[in-house]
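Undergrad: need coordinates for the below:
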Amino acid sequence: MAVFRFMTSPALFALLLSILLHAGAFLAAKPKSDPIYGIEVVKEYPHDPEAFTQGLLYTANSTLYESTGLYGNSSVRRVALETGKVELIHRMPDAYFGEGMTLFDDRLLQVTWKTTTGFIYKKKTLNKIGRFTHQMLDGWGLATDGKIIFGSDGSSTLYHIDPHTFKVIAKHVVKYKGVEVPNLNELEYINGEVWANVWQTDCIARISSKDGSMLGWIYLPSLRKELLAAGNT
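TA: Model (predicted):
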């Protein structure tokens, strides 16, 4: 479940290579031989501090689409990047906890926590136009390369999902040096890779979209330190 630690900040959050994540500690050591990368925050934008962000994607015209969680407060939103203004919102039934979301064609696809139920929305209006049942154990993250859907359920498994039938067509257990990487969370598809933030850590895993092999890490303790220094909890 993609919970961002800086959701209660004074209306600012970092837009970081189209990915947002929360903090913790995953790598006890950083072997010099492994591809481990740092980050640079190049700009910050205002954002609703009450939004329990779960899925986030950027489209043209400085527009964000966002899925928020919490029972009784879950929603799908269209947000102006530069101002943080919520331009359009669809509030979900109280029984659902919104999770990861992606855009396939002109449809927003969203999964929900602790269920195998997902919802389909029109991009333009955010009207709900359908629902689907997926075969993951839970609904955490979604991303797409425009052909298939990539999904996560909080385990170490990366799923390939047919975007029309929502059936699993392949799945890969993600491992780092032979050890499974658990808690794969919100997903992004970037240049042939799936990037997954690892829940409650300072890490983004860079994963091959073809076979689930590990390609490297993005390590973000500096981001957490900056947020804490700014008074965020």
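
Undergrad: hey, let's count contacts and neighbours off CA atoms from now on
TA: Fine.

Undergrad: residues in contact with the residue nearest the centre of the chain?
TA: In the chain, the residue lying closest to the centroid (C-alpha atoms, centre = their mean) is residue 186, at 2.5 Å. Contact analysis of residue 186 by C-alpha atoms under 8 Å, 6 or more residues apart in numbering lists 1, 2, 54, 55, 100, 140, 141, 142, 152, 196, 197.

Undergrad: want to put them side by side, so please do this one too:
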Amino acid sequence: MRRVLLGLVGAVTAAAAACAAAAPAPEAVAEVPAVRPVVLGSVPHDTSAFSEGLELSPDDPTLVYESTGLAGRSQLREIDAGTGAVRRAVPLPGDDFGEGLTVVGPTIWQLTWQDGVALEWDRATLTLRRQVPIRGEGWGLCSEGNRLVRSDGTDRLRFHDPATFAETGSVAVTLDGRPVTRINELECVGGAVWANVWQTDRLVRIDPATGVVTAVVDASGLLTAAQRPGTDVLNGIAHLTGNEFLLTGKFWPASFRVQLP
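TA: Next up is the predicted model:
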């Protein structure tokens, strides 16, 4: 009986070894290295602004649009790109909590966090045209031209029609094969989507076709120790020109003009 059992054990061991030898090795995942931005300069930023979205005007390089948050304090703002001064500001309806925004021709689309609507503004007059229902939370928003890209705090980017804001699809975001959650403020640039990762000093560059992160930026250390008290997290990406961007954060005293890879 002992010889039979030993024979069975040997057979099972050999079969397992054969299966292991036949099984393909897991595919290696190349890690995406983190790089650091090159700081070119800075401009003042309103320390009362709980920044949620930032975007350069497509036809006026001296003008930046900013969305600020907090219930009862949220605004849509026009900011002077050179001085950081507020040119115009309008409040959001009621206690709506402002989030990301983007410009589409004569329209500004602005998200709300948990209020269940996207706001459509007339860009020339900053008057509210309508409120469109959305599913889930609103975090970041940017425009690829033929579609809008929205983040909702999960690991997904959601796509919307730029005229109706109807949702048209989504993609899961991964870094080195793992989900990336808490994707926040977005900026669409040259077929890629740049994103803040909430509660970190990281930016990621995402291929919206696959959801794969193709670059990681370590933006820690933009604020000095003297500037840091009273501030909140990094949150605000506006593409300026080429590989230059404007970065800021919630309650930050400055916005930084940087080069990203």
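
Undergrad: for the counterpart of the residue nearest to the centre of structure 1 in structure 2, which non-adjacent residue is closest in space?
TA: Mapped onto structure 2 by TM-score structural alignment, residue 186 of structure 1 lines up with residue 185. In space, and not counting its chain neighbours, residue 185 of structure 2 is closest to residue 140: 4.0 Å by C-alpha to C-alpha, 6 or more residues apart in numbering.

Undergrad: where's the equivalent of the one you found over in structure 1 relative to residue 107 of structure 1, distance?
TA: Aligned by TM-score structural alignment, residue 140 of structure 2 pairs with residue 141 of structure 1. To residue 107 of structure 1, residue 141 of structure 1 is 16 Å away according to C-alpha to C-alpha, to the nearest Å.

Undergrad: more neighbours: which of these two?
TA: Using other C-alpha atoms under 10 Å, the more surrounded residue of residue 141 of structure 1 and residue 107 is residue 141, with 30 against 17.

Undergrad: pretty sure the more buried one contacts residue 185?
TA: Yes: Residue 141 of structure 1 is in contact with residue 185 according to C-alpha atoms under 8 Å; the separation is 5.4 Å.

Undergrad: check contacts around residue 132 of structure 2.
TA: 117, 118, 119, 120, 165.

Undergrad: element containing the third one?
TA: It refers to residue 119 of structure 2. strand 117-122 (DSSP states H and E).

Undergrad: for that strand, packing partners?
TA: Using 3 or more C-alpha pairs under 8 Å, 6 or more residues apart in numbering; DSSP states H and E as the contact test, the elements touching strand 117-122 of structure 2 are strand 107-112, strand 127-133.

Undergrad: and among the ones you listed, the most buried is which?
TA: strand 107-112 (a mean of 25; mean count of other C-alpha atoms under 10 Å).

Undergrad: what comes into contact with it?
TA: For strand 107-112 of structure 2, contacts defined as C-alpha under 8 Å, 6+ apart pick out 67, 96-103, 117-123, 137-141.

Undergrad: swap in 6 Å and give it another go.
TA: Residues outside strand 107-112 of structure 2 that contact it (C-alpha atoms under 6 Å, 6 or more residues apart in numbering): 97-102, 118-123, 138.

Undergrad: out of these, which are buried?
TA: Neighbour counting by 16 or more other C-alpha atoms under 10 Å classes 97, 98, 99, 100, 101, 102, 118, 119, 120, 121, 123, 138 among these as buried.

Undergrad: hang on, the earlier thing: ok, now which ones touch the match of residue 140 of structure 2?
TA: If you count contacts by C-alpha under 6 Å, 6+ apart, then residue 141 of structure 1 has 100, 151, 152, 185, 186, 187 around it.

Undergrad: and the gap between residue 87 of structure 2 and residue 81 of structure 2?
TA: For residue 87 of structure 2 relative to residue 81 of structure 2 (C-alpha to C-alpha), the value is 10 Å.

Undergrad: next: residue 33 of structure 2.
TA: 31 Å.

Undergrad: so the two - more neighbours on which side?
TA: residue 81 (21 against 10).

Undergrad: ok, the more buried one touching residue 63?
TA: Yes: using C-alpha atoms under 6 Å, residue 81 of structure 2 is in contact with residue 63, at 5.3 Å.

Undergrad: and stretch 83-98 of structure 1, what's buried?
TA: 84, 86, 89, 90, 92, 96, 97, 98.

Undergrad: need the three-state assignment for residue 227 of structure 1.
TA: helix (DSSP: H, G, I helix; E, B strand; the rest coil).

Undergrad: now for it, how many residues are close by?
TA: 18.

Undergrad: and it, how far is that from residue 13 of structure 1?
TA: From residue 227 of structure 1 across to residue 13 of structure 1, the span is 9 Å (C-alpha to C-alpha).

Undergrad: ok, now residue 116 of structure 1?
TA: Distance from residue 116 of structure 1 to residue 13 of structure 1, by C-alpha to C-alpha: 30 Å.

Undergrad: more neighbours: those two, which one.
TA: A direct count of neighbours by other C-alpha under 10 Å for residue 116 of structure 1 and residue 13 places residue 13 higher, at 22 against 16.

Undergrad: and the end-to-end length of stretch 22-38 of structure 2?
TA: The separation between the terminal residues of stretch 22-38 of structure 2, taken as C-alpha to C-alpha, is 49 Å.

Undergrad: over to stretch 211-222 of structure 1?
TA: 31 Å.

Undergrad: and what of stretch 80-91 of structure 1?
TA: End-to-end distance (C-alpha to C-alpha), stretch 80-91 of structure 1: 18 Å.

Undergrad: who touches that stretch?
TA: 46, 47, 62, 63, 75, 76, 77, 78, 79.

Undergrad: list only those of the residues you listed flagged as buried.
TA: 46, 47, 63, 75, 76, 77, 78, 79.

Undergrad: can I get those residues in a markdown table including secondary structure and distance to residue 161 of structure 1?
TA: Putting these into a markdown table (DSSP: H, G, I helix; E, B strand; the rest coil; distance: C-alpha to C-alpha, whole Å) gives the following:
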| residue | secondary structure | distance to residue 161 of structure 1 |
| --- | --- | --- |
| 46 | strand | 34 |
| 47 | coil | 31 |
| 63 | strand | 26 |
| 75 | strand | 23 |
| 76 | strand | 22 |
| 77 | strand | 24 |
| 78 | strand | 25 |
| 79 | strand | 27 |
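
Undergrad: redo those residues as TSV? Include distance to residue 222 of structure 1.
TA: Shown next, in TSV, are those (distance: C-alpha to C-alpha, whole Å):
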residue	distance to residue 222 of structure 1
46	20
47	21
63	27
75	30
76	30
77	29
78	29
79	27
